[in-house]
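Enquirer: Sequence first, then the predicted structure:
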Amino acid sequence: MPESQTISWLPDGTPYSTRFDDRYHGEQGLAQAQDVFLRGCGLPAAWAGAPQWRILETGFGFGLNFLAAWSAWRADPARPRLLHFVSLEAWPVSSDDLLRAAARHPELQELARELHAQYWGLLPGVHRLCFDGGRVLLTLCVGQAQALLRQQLWEVDSVFLDGFSPERNPDLWSLETLKAMARHCRRGTRLATWTVARGVRDALTQCGFVVQKVAGLPPKRDNLQARFDPRWQPRSRRRPPEFTQPARCLVLGAGLAGATAAASLARRGWQVTVLDAGATPAAGASGLPAGLFAPHLSPDDNLFARVSRAGVRAMLQQAGALLQAGVDWSPAGVLERRPPAQLGLPADWSSGPGLDWSRPADAESLAAAGLPENASACWHARAGWVRPARFIARLLEQPGIAWRPNSAVARLVRSSTGLWQAFGSASAPLAEAELVVLAAGPACNDLLAPLQGPQLPLQPVRGQMSWGLQPAPAEGLPPFAVNGGGALMAHVPCEGGLAWHMGATFERDVQRLPMTTEEQAAAHAHNWQRLQALVPGAAPTLRPAFEGGQDLRAWAGVRCTAHDRMPIVGPVAPATLPGLWVSTAMGARGLTRAMLCAELLAARLMGEPLPVEAKLAQAMGCERL
């Protein structure tokens, strides 16, 4: 686990790093951010009229350069539609110190409070923080700069070369680190820094930058500015993006995968048409009355666990912006029952940012769930329940999205002009666009087969949820969701009252709907058995429903998963079927994964910084299949 930066505060209020024996920027902090970094990179003029702008910073510190860039973006009528700010930090400061440092700059207080609200759980790796309706994206990368720069594949327009002085932290300014940084620059990328150390100037020149000294911000005599313009042709491992400008898109499927993909593309200026056979959004597997989102636990913090955390963060951001807490969703946390002595937490989890995510359940939360003090369970603070149909409806209301119900797509055709056309039963196309995103679960392969495209390794999984209106009083029903071999969600608003939900079953390779009366009864019996093991205290209250059929209801749907349990996101076959992308295979974790997959799809499509580490993106990509 990374340690927080150890900060002491000098008498004049300036923060000081005891780790590096160096002070952070004092009274000149905001002035330096604006003069040295923003104006040093020609901003805001350089980004005028661009669809997006990407800034790379080598030391996040207290986030002052990010706040200054965000403030300048807000104030600029010619600002790009999307501002990406990618920042590296090996030793994150605490959230309290972050807010204290920003207090020196009253003009940044509003933005600093918004940053503070998302500044939590910063484990090693990549964290995507989202502001201004998703148009300002901070990609905060926690770890050693050189390693992070080598692992990722960004292309940036500006570089803020910042950090503690070369004498105090030489690794950050070494030739090896600057070479790794230069890999992310395009010809013409501008760089700015406050140091004019000869070793830094020589290293930048060796890396292909044209370097010049400029007048510094008093009392400093000089600063450094540079432009990436190597004498050689740089080699890049980055694939050119399929689209550099927004266009039209057809999304096939109005469930979680389709609605989130539509919203992410619409925020970037795409004109999106969503086609679905249903008469309402969420007519398929995403239409369950209530669903759970929560991180996954693994003692080795594997890819599955890391993807789940990134997905939960993305879900929290989007649901918080669109939904009404306590009505459409509840981020009140989730208690997860675990096998005895197998909490699933990594060995070094006992202190540090991981506790912002998950921790051993305390006596209070166990008692609230009616469980004994010695019960094996974890508490997920960043988790909860959502009414998916409400979430999907709000996503589809976003500007730039046209929702077309009763529009079953039977086949796709790529015209001689390069446009994709979606056909139903009639001879005329339902719609056409430059891009198609398949988000139709198991039906994706039905659409790919006539195109002679690759068949995705999709497995249908049928499931039934048992639910009903809560009796009063609802004794034994916990105030938060409980999962682990099924999930119980209670106190969910429904029909003017409250409802409970338990399930769901998991039948692989079964997709027959509707379920027969016998199948429904067997699924209810399975859920009842799971409920008694999961939350025994709820059994007396819900026994009349399960055993007497009092207002016992069922919802069933067919989910879709891949052989390795990871989502499938990316281009289907870029060489032979350009403009055909997919987002599917989210299994029973659609609420945890869908928003992340949508942002990953949009980022890959348009050459943006990815919302996760490159390794995680590869684990979700079509190319792995």
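Expert: Perfect, I can see it now. Numbering: from 1, shown residues only.

Enquirer: Could you use CA atoms for every contact and neighbour count after this?
Expert: Noted.

Enquirer: residues of the longest helix along the chain that come out buried?
Expert: Using DSSP state H, we find that the single longest helix of the chain is helix 303-322. Under the neighbour-count criterion of 16 or more other C-alpha atoms under 10 Å, helix 303-322 has 303-319, 322 buried.

Enquirer: give the contact list for residue 515.
Expert: Residue 515 sits next to residue 556 when contact means C-alpha atoms under 8 Å, 6 or more residues apart in numbering.

Enquirer: so residue 13 sits in a helix?
Expert: No - checked against DSSP: H, G, I helix; E, B strand; the rest coil, residue 13 lies outside a helix; its state is coil.

Enquirer: Count the residues that sit near it.
Expert: A total of 14 residues lie near residue 13 under the criterion other C-alpha atoms under 10 Å.

Enquirer: if I look at it, how far off is residue 184?
Expert: 36 Å (C-alpha to C-alpha, to the nearest Å).

Enquirer: which other helices and strands contact the following helix or strand past the longest helix of the chain?
Expert: Following helix 303-322 in sequence order, the next helix or strand is strand 329-330 (DSSP states H and E). Here strand 329-330 touches strand 384-386, going by 3 or more C-alpha pairs under 8 Å, 6 or more residues apart in numbering; DSSP states H and E.

Enquirer: Use this one as the comparison:
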Amino acid sequence: MNAGKNTYRQLEHAALNWDENSLPISSEFDDVYFSKASGLDETRYVFLQHNRLPERWESFDFSQGTPFVIAETGFGTGLNFLCAWQAFLQHAPADARLHFISVEKFPLTQEDLKKSLSIWPELKALADQLIEVYPLPIPGVHRRHFACASGSAGRIQLTLLQGDASELFSQLEAKVDAWFLDGFAPAKNPEMWTPELFQAIRRLSDHGTTVATFTAAGIVRNGLKAAGFDIKKTKGFGRKRHMVCGELILQDGQPVQAPPAPDAPIIEPLALATPWQDIPWFKPPNQLSTAANHQIDGETDLTKTVAQIATKAAKSCAIIGAGIAGSTTAQALARQGINVTLIEQNSQPGQAGSGNRQGVLYIKLGTEPSPHSRFYLAGFEFSRHYLQQNVSDELWQASGVLQLATSEKEHKRQQSFLERNQFPEQLLQGVSAEQASELSGTKLEHSGLYFPNAGWARPALLCQQFSQHDNIQLLTDTFVDKLEHNEQGWKLLDKQGEIITQADQVVIACAASAKHFEQTQWLPTKSIRGQTTYLQTNEQTPKLNTVVCHEGYIAPAIDDQLCLGASFNLRDEETELRDSDQQHNLDLLADAMPDYHQALQASDTDLETLNGKVGFRCASPDYAPLAGPAPVYDSFLERYERLRHDATRIPDAEPEYYPNLYLNIGHGSRGLASAPLCAEVLTGYIGNNPQPLERELLNALQPSRFIIRGMIRGRL
């Protein structure tokens, strides 16, 4: 599951011993997770007090919707996170948001986490929320949202990086306000305290970023000094003699430090990381330095830098399309305090590609962990927790999903997949035909993969729920014909040229219709017709316990109807239901599940009446979504023209994007697994939030990838 590896490998759980006071001790590092004297008091003293957090929260400018960001090395039991969360509720304004980032290479089991945190009764209400959504031991980035005591969802966010600290912080996109350098002591775990880690700390920090750590070891002091922090040694907690704290003070972008003592060793500064040097075309808008050279109403604007335009606080956003991509994006931005106008051309949200009665949340992973497979794995894990926390049982059921191996080729692929890779059983497991039959409640002839926490949802109703928020204005029966930009922002016009609305930011989330706009005519997406079939059930209709996927799929019945499908027709714009596609869906069912199909016939279930829905999937050439800033097509062709002739010669040019214009399309038939996480990605760009994915995976979603790929391959 790590970048550069050719197999998926779950992380090793931390091996714990428990002392006479039931305190956890790491067997691997022979070190305590928190102070035996008082772990809670130590956290408050070392990290909260020496980062000056309570007073900073009271004076921090939260008015622009910006969260206060804390980053930590060593999540461990989550005690520091819970302590910061508790203090934030006590000292920060009621509408302020806290974003906590942490890293852990050896995560505790859920049971060990629960036992460790049971020591602190005053944290129980917060700890229970953490335990409920604690990630499986899967490497990568895991994003979670938490409710506060008032019940407001999303005010506290956790981004937990599972794996090597240096590697993951080097792949992170965020701006950190305070660092908790925790983890095991350098003498016990020197591998964590690398120059690469301190380089990543410097890259993720800005003027005024503070740091505090329990240790005063030279490797930590010198690493922080080399990263540009002004460091001082102070009294440690309890019996500990010293600890270290400091601050990054910048002048003209360079660190300003007090002169060292005459006998102090010379500390060479770390070179700042340049993560975009080899792939400048993926550099995000808020990191661009060149003058904005975009056309605004026919005139070139050279008055502001792209970064200044991109980092301007977003107060309003218009989202075009209220399907699963648009509605989840609207909900995510609204929770950040951004005023959203959600525009839908149909009479209500979720009527087009997201309009099926039932959709399936599951993923099909490649044998090797490509960026696309890793993205969908992260998306699946985020979606299942997102649905669990945010919707009722009527809209989402974790019924489990079986992915049958209905051909010899698929059987061999699944066997190779299981032999080469290692996953937690709570995520997926290989099952025999007999086991699949027992799980599904019907006789099956094929083995498969079982996803116990996957299931089905009602996407149309989800879209309607996610379109509701005090910060969301929903406009239905409204078609956006044109986008125009000026210094005040974006104007969205109808076919008569009348202004529908104006906004600082725009997200195009209207699937294949995104190509309607002048700015995005170049998009390589395709529209794929799909017809689902609805069968009316009766008392004799055989029941299913799980979703079963084969060449098609069938889900457990809801409201006395079975949903199965779906046809796959490229270059087919027919919107009416047709008998041939209904028969196609029934034939797929009969081939994959003959006993169940026969039982349907024997139960007098009506297989003849034509009933279902036609929708159109929007798919990209590589079947991954397009989620990110909208590139200026002609500018990309000009700035990266050299790639047509020699892809090894990287042009020294920054990309050009339309200011504050973003895409969230191309989710195909897997929108339930991809759209909620892509909404988080968009909040990273628009709200200057920490990103929920490693840089490599963000790049795999960038819309501009198709322009660069086309040039390198000689297609553009």
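Expert: Arrived safely. These numbers come from a predicted model, not from an experiment.

Enquirer: The longest helix of the first structure vs the second structure, average distance?
Expert: Helix 303-322 of the first structure, aligned to the second structure and superposed, deviates on average by 2.2 Å (mean C-alpha distance after the TM-score superposition for the first structure).

Enquirer: In the second structure, what range does that helix match?
Expert: The aligned range for helix 303-322 of the first structure in the second structure is 371-390, by TM-score structural alignment.

Enquirer: How about residues contacting the matching stretch?
Expert: 1, 3, 133, 140-144, 361-366, 396, 453-454, 624, 672-677, 693, 696-697, 700.

Enquirer: same thing but 7 Å
Expert: 1, 133, 143, 362-363, 365-366, 396, 624, 672-674, 676-677, 697, 700 (C-alpha atoms under 7 Å, 6 or more residues apart in numbering).

Enquirer: Can you say which of these are buried?
Expert: Going by neighbour count (16+ other C-alpha under 10 Å), these have 1, 133, 143, 362-363, 365, 396, 624, 672-674, 676-677, 697, 700 buried.

Enquirer: Could you pull out the helices in the stretch 351-500 of the first structure for me?
Expert: Secondary structure of the stretch 351-500 of the first structure (DSSP state H, counting those that start in this stretch): helices located at 363-368, 388-396, 444-448.

Enquirer: err, the stretch 251-400 of the second structure, not the other one
Expert: For the stretch 251-400 of the second structure, the helices defined by DSSP H, counting those that start in this stretch cover 306-311, 324-335, 371-390.

Enquirer: Reformat those as CSV; add distance to residue 286 of the second structure.
Expert: Formatted as CSV, the helices of the stretch 251-400 of the second structure follow (distance: least, C-alpha to C-alpha, whole Å):
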stretch, distance to residue 286 of the second structure
helix 306-311, 4
helix 324-335, 18
helix 371-390, 23
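
Enquirer: quick one, which of those helices is nearest to residue 612 of the second structure?
Expert: Closest approach to residue 612 of the second structure among the helices of the stretch 251-400 of the second structure (C-alpha to C-alpha): helix 324-335, 19.5 Å.

Enquirer: which residue numbers in the first structure go with that closest one?
Expert: Against the first structure, helix 324-335 of the second structure falls on residues 256-267 (TM-score structural alignment).

Enquirer: The matching stretch vs the second structure, average offset?
Expert: Mean deviation of stretch 256-267 of the first structure relative to the second structure after superposition (mean C-alpha distance after the TM-score superposition for the first structure): 0.8 Å.

Enquirer: hmm, who's touching that stretch?
Expert: For stretch 256-267 of the first structure, the external contacting residues (C-alpha under 7 Å, 6+ apart) are 251-252, 272, 286, 392, 395-396, 398-401, 439, 583-584, 590, 594-595, 598-599, 602.

Enquirer: Filter those residues down to the ones in strands?
Expert: Judged by DSSP state E, the contacts of stretch 256-267 of the first structure include 251-252, 272, 401, 583-584 as members of strands.

Enquirer: Now for these: which two are most distant?
Expert: Maximum pairwise distance in these, criterion C-alpha to C-alpha, is 19.7 Å, between 401 and 584.

Enquirer: Looking at those two, which is more packed in?
Expert: The neighbour comparison of residue 401 of the first structure against residue 584 (other C-alpha under 10 Å) goes to residue 584, with 30 against 23.

Enquirer: What does the more buried one correspond to in the second structure?
Expert: By TM-score structural alignment, residue 584 of the first structure lines up with residue 665.

Enquirer: can I assume residue 255 of the second structure is in contact with residue 228?
Expert: Yes - between residue 255 of the second structure and residue 228 there is a contact under C-alpha atoms under 7 Å: 5.3 Å.

Enquirer: Residues in contact with both of those two, list them for me.
Expert: Any residue near both residue 255 of the second structure and residue 228 by C-alpha under 7 Å, 6+ apart counts here, and that gives residue 248.

Enquirer: of these two, who's got more company?
Expert: residue 228 (26 against 18).

Enquirer: and the residue mapped onto that one from the first structure, what is it in contact with?
Expert: The alignment partner of residue 228 of the second structure in the first structure, by TM-score structural alignment, is residue 208. By C-alpha under 7 Å, 6+ apart, the residues touching residue 208 of the first structure are 228-231.

Enquirer: which of these also appear as contacts in the second structure?
Expert: Counting by both residues aligned by TM-score structural alignment, their matches' C-alpha atoms under 7 Å, the second structure reproduces these contacts from these: residue 228.

Enquirer: what comes up buried for the lengthiest strand in the second structure?
Expert: Ranked by number of residues, the top strand in the second structure under DSSP E is strand 526-536. Under the neighbour-count criterion of 16+ other C-alpha under 10 Å, strand 526-536 of the second structure has 526-536 buried.

Enquirer: So residue 75 of the second structure sits against residue 103, correct?
Expert: Yes - if you go by C-alpha under 7 Å, residue 75 of the second structure and residue 103 touch, sitting 5.7 Å apart.

Enquirer: all helices of the stretch 51-200 of the first structure, in order?
Expert: 64-75, 95-102, 109-118, 145-151, 175-182, 198-206.

Enquirer: so which of those comes closest to residue 509 of the first structure?
Expert: Here helix 145-151 is closest among the helices of the stretch 51-200 of the first structure (C-alpha to C-alpha), at 37.6 Å.
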